[in-house]
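>>> I'll drop the sequence and a predicted model, then ask my questions.
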Amino acid sequence: MQSTWIGVDIGTSNVKAVAFDENGGVVAHATGTCVTYHPRNRFVEQNPDEIYRLFLHVIRQVTEQLRHKNATVEAVSLCSAMHSVIPLDAHNRRLTRSILWADNRSEAQADALKQASVFPKLYSHTGIPAHPYAPLTKMVWFRETQPRLFSRIQRFVSQKEYIWFNLFGKFHIDYSMASGTALLNNRRLKWSEMALQYTGIRATQLSEAVSTYHVEKLTNPLLCRKLGLPSGTPFVIGAGDACLANLGSGALAKGVSTLTIGTSGAIRQTAATPARDEKRRLFTYILDETHFVSGGPTNNGGNVLEWLSKHLLLKDPNELLALAENAPPGADELLFVPYLLGERAPVWDAHARGSYQNLSWQHTQAHLVRATLEGIVLNLNQTRQIIDGQLSKTQILHANGGFTQSKFWVQLLADIFGIAVKVNQSGESGCLGATMLAMKSLGKIDSLEKGVQNCVHFAETYHPDPSNRAMYRKVNKNFGKLIGQWKE
């Protein structure tokens, strides 16, 4: 009978459950689409109960597949999108929907934090830049704009904590998710008194912070039947998606960075100690007590191509990718700043906006598409340069996310970054990372490095085209100048 490990990724767009064998091979897979609500301008929300039901559904689908394959489940481990906020009342009932990382309602609170005299020291505690994506700024928004509601809030949780409470009746948050709140001192692994004081909440309004290896056993008979799992199945609390994407892509060694482009995007590197950028442009999250993931996320990834498809050129995204190949590298000096949704790294400015520069009569639809794709990658390369200065120079890049389905786009990445790009074989790096945490937690492997050696596999490697090197050095420099107003 085959043993499997289930990783569940509670994402923004989808909830996925994937069962892997001990060598990282996919045995079963299920996914469900999340519904996102935009009740007002800059508000981005989801219904936590809908996401919980989706979570139960995808696990049940996977266990049904495993039953037909005569396979057993060793453990279930969780990966989750970070930075969501759900306020609960004294009876643990939610007072609003889940407020997501992409929600910008707390722009004014983030601006005030950035200017506050306490912020440099607060960043040194938490490693989180001042931006509306941070739960801290959303909690301050509740206090300043919704005082009556704020007075009723007895606890703030994330979507992952909401699910964990529904499973086990306990309010736990793993160190990884906690490190993304801007409230955790990620060196001491305790809630920061300075952050609590600034926010105006008590430590008792937050969950108990626990190791990413923390285990609870599922014993509720109703839930066991719903999920198709035997009583006593271990659930490992796991970590945030940024950390588990690094682990699942095999990026633990010095000089190895991971780049993901899906709806949004990010570039990250793993180190043995928390990084601190004196200009406060990088985040640092906790994978476990000896692995810290630092980098920068972008709001503007594959969603920019979707915008170009739906609102500007009115062509299918695959048609646009083919069209881009007809334009020369550098798009005949056409530059695109991709800040359609404000931006996190490298500028950390929710007010930033996108633009085409140097647009002229000679530029065609092909130029517009190529410049758009280049702009997304050029922006991530700005963050790569900051990471290289703070941690280790990136020698090789591990790539994952939906963009890797386009050979053209991955080659563009190698050319603009000027380094080799290895594409992960598994498109489910978050789920795979979660299962490796579970394997270490339950003693199947003795280190995460061993898990990477056993479970992480690669498809193709792309090398930069030497003939484009000089061109893209110039384009990178020009792009850096173009976004200088926000960088400063």
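Good, I have the coordinates.
>>> from here on, contacts and neighbour counts on C-alpha atoms
OK.
>>> secondary structure element for the residue nearest to the spatial centre of the chain?
Per CA atoms, centre = their mean, the C-alpha nearest to the average position across the chain is that of A242, at 4.2 Å. Assessed by DSSP states H and E, A242 sits inside helix 241-248.
>>> who does the next helix or strand after that helix touch, helix- and strand-wise?
Later in the chain than helix 241-248, the nearest helix or strand by DSSP H and E is strand 256-261. For strand 256-261, the packing partners by 3 or more CA pairs under 8 Å, 6 or more residues apart in numbering; DSSP states H and E come out as strand 265-271, strand 396-400.
>>> what angle do the last one and strand 256-261 make?
This means strand 396-400. 30 degrees (axes from the mean of the first three to the mean of the last three CA atoms, to 10 degrees).
>>> give me the contact list for strand 396-400.
With contacts defined as CA atoms under 8 Å, 6 or more residues apart in numbering, strand 396-400 is touched by 249-251, 255-261, 419-424, 427, 429.
>>> buried ones among the residues you listed?
Buried positions within the contacts of strand 396-400, assessed by neighbour count (16 or more other CA atoms under 10 Å), are 249-251, 255-261, 419-424, 427, 429.
>>> now the terminal residues of stretch 190-209, how far apart.
Distance between the two ends of stretch 190-209: 7 Å, counting by CA to CA, to the nearest Å.
>>> can you list the buried residues in it?
Here stretch 190-209 shows 190-196, 198-199, 201, 206-209 as buried, counting by 16+ other CA under 10 Å.
>>> alongside the first one, take a look at this:
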Amino acid sequence: MNYFIGVDVGTTSTKAVLYNEHAQVLTQTKQGYPLYRDASGMAEQNPDELVNAVEKVIHDAAQSADLTTGKLLAVSFSSANQSVILLDENHQPITRAMTWADTRARKVASDLKSSPEGKQIYIKTGTPIHPMSPLTKLMWLNAEMPEKMTSAKYVADIKSYLFYRLFNVFRVDISIASCTGMLNIETADWDSQALSLAHVTPEQLPEIVSGTTQQVGLTKEAQTAMAIPGDTPFIYGAFDGALSNLGVGALSKDTVAITIGTSAAVRVVTDHPVIDPQQRLFCYAVDNGLWVIGGPLNNGGDVFQWAVEHLVDASAVQNENMDAYALANEVIAGVPAGSNGLIFNPYLGGERAPIWNANARGSFFGLSQLHTRADMLRAVMEGINMNINSVFQAVRNLVGDPKSVTATGGFAQSAVWKQMLADVLNCPVEIPNSFESGCLGAIVMAMNSLGIVDSLEAVQQFIGEKEVCKPDSEAVAVYQKYQPVFEQVQELLSPAYARMADLQQKTTNH
């Protein structure tokens, strides 16, 4: 038997999935690491802790393979995007990795976004101007840590740093480069205007390669740590969102892919770049004539978790002797669509798409003395779904009506949530039974790189059964009345977000 290992490098953990050559999952391993939040807005990783975790999960996955008779054909990568690490002349880190979740560049992003230059940069790079973008992170580092920027010889991200540690080469795949806000999506090369804002030169950045590029020749240290053959090809792959689309077979504008985990995302793949005139959506290069258009949302399952913790009666959980989430889903199922006239804007963690406002805050609207905790609980789930629908409609307006919607993530364990998503979107939702779509996408890229399959479309043969949730016409009619009010409330409250965020910061500082 021959094997592949798909690796998904995340914000707080890395997992490796061992597949056979028919893309069937044999085993998976996982290793966590801290996310450092020592200061307000900070969200950093220690790059070396992350490299150690990657080596460990590959080692553990490979131990489950029989490499005496079989061969490890390739290791391929899905990874989080939009990280920044400054390196010295020996490619050693002089900072930790600022992750996508780091929001310290809020003011820099806000100033750039409101300038004519900000719009020019967005149109050329397809990356929304936001604190998560490496462009604004580098502008912030220039202002706040000029001595570090001056001494930095190279600027890396987690993927390019990882490959440097494994192979002593400084390269990155085009999809990760495209997420930096510094890659011109028309020329597929670094954009001089963005680099000048970031105060970096092309020589400081990694060489851009295709995601199907094979890297061979592991360093002795890496080979020892992973206990795999030194000539095993490592495939660069792509960022996790693009591979999540690939892993569910959403490879054309006919299929929109929605992921709802802790956060959420709506994405569609096209054969040409599409820029949103209203700057609500990203447009990133994936590879070889493919681009992904969509929007990431901060507020997904984490908001529902907050609601369950605060709105589900603890004594009821004890009395019913059931899981708090199972009880919450039962309670929600008993409340009619529209939550008896209650709307929830779910911006507990600021928001990226579609409003790109790091100061956004959550709110209930329409509360009366008749409302109960059950109504509030359902309104929270509806608010998360209406927010997703705002991005979904923006994608539809830009790219056209999809023929299908495929959804994955932790939300799929809840029957009421799946049905609600179909009702709010007014569209059948397909939910694949397979999991780890990012790792599957990574190994299909590896198969394509090795010539085992002739196109990424071959993923279709590896995707198992799908469950289909069809919209309920009565609920759809309700949500079509509520969605415009949901968006109107957000617009009306928008001018107050920054003032409230400022007041909250002063409160927490005391």
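Received the coordinates, thanks. Just so you know, these numbers come straight off a predicted model, no measurement behind them.
>>> mind checking the TM-score on these two?
TM-score for the superposed chains, counting by TM-score structural alignment, normalised by the length of structure 1: 0.96, backed by 486 aligned residues with a CA RMSD of 1.8 Å.
>>> returning to what we had before: who wins for proximity to W5 of structure 1 among the helices and strands packed on strand 256-261 of structure 1?
Minimum separation from W5 of structure 1 across these (CA to CA) falls at strand 396-400, 21.1 Å.
>>> what angle do that closest one and strand 265-271 make?
Using the same axes, to 10 degrees: strand 396-400 of structure 1 against strand 265-271 is 130 degrees.
>>> please name every helix or strand in contact with whichever helix or strand comes after strand 396-400 of structure 1.
Using DSSP H and E, the helix or strand that follows strand 396-400 of structure 1 in sequence is helix 407-417. Applying 3+ CA pairs under 8 Å, 6+ apart, we find helix 407-417 of structure 1 packed against helix 365-390, strand 420-424, strand 458-462, helix 469-482.
>>> change it to 7 Å
When contacts are defined as 3 or more CA pairs under 7 Å, 6 or more residues apart in numbering; DSSP states H and E, helix 407-417 of structure 1 sits against helix 365-390.
>>> what range in structure 2 does the helix it packs on sit on?
Under TM-score structural alignment, the match for helix 365-390 of structure 1 in structure 2 covers residues 373-398.
>>> how far is the matching stretch from where the chain is centred?
18 Å (CA atoms, centre = their mean, to the nearest Å).
>>> what's the average distance of it to structure 1?
Stretch 373-398 of structure 2 differs from its equivalent in structure 1 by a mean of 0.9 Å after superposition (mean CA distance after the TM-score superposition for structure 1).
>>> quick one: buried residues of that stretch?
Those would be 374-392, 394-395, for stretch 373-398 of structure 2 by 16+ other CA under 10 Å.
>>> for stretch 301-311 of structure 2, same thing?
With burial defined by 16+ other CA under 10 Å, the residues of stretch 301-311 of structure 2 counted as buried are G301, D302, V303, F304, A307, V308, L311.
>>> how about stretch 223-241 of structure 2?
Quick answer for stretch 223-241 of structure 2 (16+ other CA under 10 Å): 223, 226-228, 232-241.
>>> secondary structure element holding L287 of structure 1?
Assessed by DSSP H and E, L287 of structure 1 sits inside strand 283-288.
>>> who's in contact with that strand?
Contacts to strand 283-288 of structure 1, defined as CA atoms under 7 Å, 6 or more residues apart in numbering, come from residues 127-129, 175-176, 179-180, 212, 239, 243, 274-275, 292-296.
>>> so which of those belong to strands?
A239, F292, V293, S294, G295, G296 (DSSP state E).
>>> name only those of those residues that count as buried.
Neighbour-count burial (16+ other CA under 10 Å) applied to those gives A239, F292, V293, S294, G295, G296.
>>> closest one of these to T145 of structure 1?
The closest of those, once distances to T145 of structure 1 are taken by CA to CA, is G296, at 28.9 Å.
>>> find the nearest non-adjacent residue to the closest one, please.
Take G296 of structure 1 and drop its neighbours on the chain: the residue closest to it by CA to CA, 6 or more residues apart in numbering is A345, 5.0 Å away.
>>> give the contact list for that neighbour.
R281, G296, P297, T298, T383.
>>> residue in structure 2 matching it?
By TM-score structural alignment, A345 of structure 1 lines up with A353.
>>> check the gap between that match and A285 of structure 2 for me.
Separation of A353 of structure 2 from A285 of structure 2 (CA to CA): 18 Å.
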